[in-house]
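A.B. asks: With the sequence up front, the predicted model follows.
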Amino acid sequence: EHGKERTKTFTSKKEARYFRNQLDNDRADGVHVPDYLGKSSTFSQVANAWLVSRSLRPSSLDRDESYLRSLIRPRIGHLPIGEVTTGKVRDLSGELIRTQYRQGHTYAPATVNKAVAIVREVVDYAIDDGLLPAPAAIGKVKGAPKVTGSADRQELLDIPTVAQMAEMIDHADGNGVRFWGAHLAFLAGTGLRWGEFAGMMMDCVDLEAGVVRVRRQLARRGGGLELVDNLKTREARREVTLPGPVLERTREHIARFGVHEGRLFSTLAGARLDGSNFRPRVLKPAGAAARVPRVRIHDLRHHHASVLLETGTPIHHVARRLGHRDATVTLSVYAHVIDDLADDSAATAYAHAIGAHADSTADSPGLAEVVAFRR
């Protein structure tokens, strides 16, 4: 009653009445309304507390901190937490969609959606922690509409074909050294995640049976690399068979270059692999030589999954080999591949059906021409 008087402005009487009624309802329900709608705590301060409260793998925490540092804090970090409204989040999403982080490159839809999801979680944390009314007078932040469309498909446009993958391996081998090509062949032939590949130790490799067991991964912690046994999901702990050519190439690689500190693959100097070096020094030049200049390390995993699907491997087998939680994850990621296969199967089936019909109606030149064209 004797505290400092505070004011708030609104764009309309309707908004002001809603705000007043919401506060009155909260107080009547016994809800504490502290911090005058989060005016004394900035988004960045709440985000710091949110990060500390999370029980995640270090690599996941590093990823979220990276999103906050590079995408979110520079744009809304200074705002009082109570002013991070749905409208502000939509503005953030729109700005990220339009931003070119380098010449000709904008943020992918998945990146924008992840940034929005983090903002939403930070605001939810503020509500749960009593920094904002519950429910918040401004309305719970819903985030921006999910970014979808052609850009989602762009994420998978630079997957190497089998022929391009062979060109990449040949280029990486370079001058008969045949070193880096084995790394690319293993990644493409197993579909392992980069951390699983870089963290593969010889105690999990059975060259007689042609199987590797995924039990660890190389993760980035505090700016360094560390071998850890907590994988991305429970299903990530799996056995992966090596295709014949990959098995032979791996045996040859070990025979020629040996094993360093128990690692299946290392650098030429015998050090741990680091994706930030492998990408520009090995992957990008190989991709450029094979006409897939934008290829990413993860695209070799996409390549592997696409090859399996295109050769008729059941979706649940693909999911298990990739270490997905379930087949629905695989379906959502590779829906475009499955759609294309369905289109091709339908075209083939009807071509055969029409062809069979044409054989029995040889006196129909129009139909015969259609069949000949389809073939």
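C.D. replies: The structure has been received and is ready for your questions. These numbers come from a predicted model, not from an experiment.
A.B. asks: make it CA atoms for all contacts and neighbour counts henceforth
C.D. replies: OK.
A.B. asks: and Asp339, what element?
C.D. replies: Using DSSP states H and E, Asp339 sits in helix 335-360.
A.B. asks: if I look at Glu208, how far off is Leu300?
C.D. replies: Using C-alpha to C-alpha, to the nearest Å, one gets 25 Å for the distance from Glu208 to Leu300.
A.B. asks: Kindly report the same for Gly82.
C.D. replies: Gly82 is 43 Å from Leu300, where distance means C-alpha to C-alpha.
A.B. asks: of the two, who's got more company?
C.D. replies: For Gly82 versus Leu300, neighbours defined as other C-alpha atoms under 10 Å are more numerous around Leu300 (28 against 24).
A.B. asks: Could I get the buried residue list for the strand or helix carrying the more buried one?
C.D. replies: In this structure, Leu300 sits in helix 297-310 according to DSSP H and E. For helix 297-310, burial by neighbour count (16 or more other C-alpha atoms under 10 Å) applies to Ile297, Asp299, Leu300, Arg301, His302, His303, His304, Ala305, Ser306, Val307, Leu308, Leu309.
A.B. asks: And for stretch 31-51?
C.D. replies: Val33, Leu37, Gly38, Lys39, Ser41, Thr42, Phe43, Ser44, Val46, Ala47, Trp50.
A.B. asks: residues near the residue nearest to Leu225 when sequence neighbours are not counted, how many?
C.D. replies: Using C-alpha to C-alpha, 6 or more residues apart in numbering and skipping residues adjacent in sequence, the residue nearest Leu225 is Ala219, 5.6 Å away. Burial measure for Ala219: 25 neighbouring residues, criterion other C-alpha under 10 Å.
A.B. asks: Put this next to the previous one:
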Amino acid sequence: MKRGSTWSYVIRVKDPETGESKPKWVGGFATEDEAKEARDEARVRARRGEYIDRNAITVSEYLAEWIEGHAVEVKPKTLAGYRVMIRLYIEPNIGKMRLQALRPATLTKLYRDLLTTGRKNGKGLAPNTVKHVHTVLRKALADAVLVDEILPNNPAERAKLPRVQVTEPGGVWTPAQLRQFLDTAKSHRLFAFFRLAAYSGARRGELCNLRWADVDLDVPQFRVTGSSAVIDGERIEGTTKSGRSRVVSLDAETAEILRAHRKSQTAERLRLGESWKGTADYVFTTGWGEPIYPDTVSSLMPTLIKAYNDTKPKKPLPRARLHDLRHIHATTLLLAGVPVHVVAARLGHSDPAITLRVYAHVISEQMASAADIFASSISRAS
């Protein structure tokens, strides 16, 4: 039925408490076809006992309520990431839509548009960023179904992420290139940070949060108990990504490098005296004793790479990120035949399946040589 400039429909819905069937009028549709399509969907849901009253809340309005409801239970860094995805990529594109008008096709188009023209300059977003947008929507819309009961189903579950060429981690540097980088970094006061990152596979935030109380150089090993990050310019500390602590073993040379680093740090503290600003026994600090910010070491890495390349070597070091040291660590161990579950525990993956997925290309290389290894072992047997 047309009411004014919009169309409405009516269906009968059974009250779950009384069992009595009552008419439900729903309006606001721009065309007759839209009203009929919505009516047919509503009839199906009513027969299943899944009917949900029409709600005018928009995507932006719902996400604003949803994000505030997660302010306590989600890690601050994760929450900040959710807010960025919502503010930059979700609200400008679908924020004004009614939440109940979302369809899988709507989100599929959103992901495709973000991948091709999602930036302010008209260029596409990185595939991982589009994936993060999908993750936020999938979580929020799941709550709209299960908690708030505004949606009958989650359209993000059936939306299609664009197929993209996945860049395999760990292929940036060879072990020889890693040695060249570390040789260059030896002259810097934070050399021990890069050495520990490369030789332990620990995350940036985990090392920035590391205390000497968690380091045992006699065994040698260290315990990862938390992580640090910067949100809105403020350094914060929290749990590890998996929420669990872990122990990471060290080689003897890295232990000696950490001993030398501790001596240098002690000398700095004695030299500065009352000017020393350290309030905890952080392993990696500024020259004034304050804990270093994660971005400090990330921005230092390209500076060190440039310092090496400025020496005009025959083979300059390719560009690499600090996180690539973690990938090099994992790749080297896997190619050396270290069991996947051991590598997973070392990296802090909550499940070896994560390691298998991230480093599938390395596992494939091992599988390709498995037949030759078996045949060689049998032929050498006496």
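C.D. replies: Nice, I can see it. Bear in mind that the values here come from a model prediction, so they are computed numbers and not experimental data.
A.B. asks: Once they're superposed, what TM-score comes out?
C.D. replies: For this chain pair, the superposition-based TM-score is 0.78 by TM-score structural alignment, normalised by the length of structure 1; 336 aligned residues with a C-alpha RMSD of 3.2 Å.
A.B. asks: Which residues outside stretch 290-308 of structure 2 are in contact with it?
C.D. replies: Residues from elsewhere that reach stretch 290-308 of structure 2 (C-alpha atoms under 8 Å, 6 or more residues apart in numbering): 180-181, 184-185, 204-205, 208-209, 228-230, 235, 277-279, 282, 284-286, 316-317, 319-322.
A.B. asks: Please apply the same query to stretch 158-166 of structure 1.
C.D. replies: When contacts are defined by C-alpha under 8 Å, 6+ apart, stretch 158-166 of structure 1 is touched by residues Ala188, Ala290, Arg291, Val292, Pro293, Arg294, Val295, Asp299, Leu300, His302, His303, Val307.
A.B. asks: Please repeat the previous calculation with a cut-off of 6 Å.
C.D. replies: Contact with stretch 158-166 of structure 1 is made by Ala290, Val292, Val295, Asp299, His303, as judged by C-alpha atoms under 6 Å, 6 or more residues apart in numbering.
A.B. asks: Distance from that stretch to the middle of the chain?
C.D. replies: On the basis of C-alpha atoms, centre = their mean, to the nearest Å, stretch 158-166 of structure 1 sits 20 Å off its chain's mean C-alpha point.
A.B. asks: Translate Ile57 of structure 2 into the numbering of structure 1.
C.D. replies: Under the alignment by TM-score structural alignment, Ile57 of structure 2 pairs with Ser41 in structure 1.
A.B. asks: Tell me the spacing between its match and Tyr125 of structure 1.
C.D. replies: 13 Å.
A.B. asks: next one: Thr267 of structure 1
C.D. replies: Thr267 of structure 1 is 43 Å from Tyr125 of structure 1, where distance means C-alpha to C-alpha.
A.B. asks: ok, now Arg263 of structure 1?
C.D. replies: The gap separating Arg263 of structure 1 from Tyr125 of structure 1 is 41 Å, by C-alpha to C-alpha.
A.B. asks: Looking at these two now, which is surrounded by more residues?
C.D. replies: Arg263 (21 against 18).
A.B. asks: Aligned counterpart of that one in structure 2, please.
C.D. replies: Aligning on TM-score structural alignment places Arg263 of structure 1 opposite Tyr282 in structure 2.
A.B. asks: quick one: secondary structure of the aligned partner of Val240 of structure 1 in structure 2?
C.D. replies: Alignment note (TM-score structural alignment): Val240 of structure 1 maps to Val248 of structure 2. Of the three states, Val248 of structure 2 takes strand under DSSP: H, G, I helix; E, B strand; the rest coil.
A.B. asks: quick one, what contacts Val248 of structure 2?
C.D. replies: Going by C-alpha under 6 Å, 6+ apart, Val248 of structure 2 touches Gln221, Phe222, Arg346.
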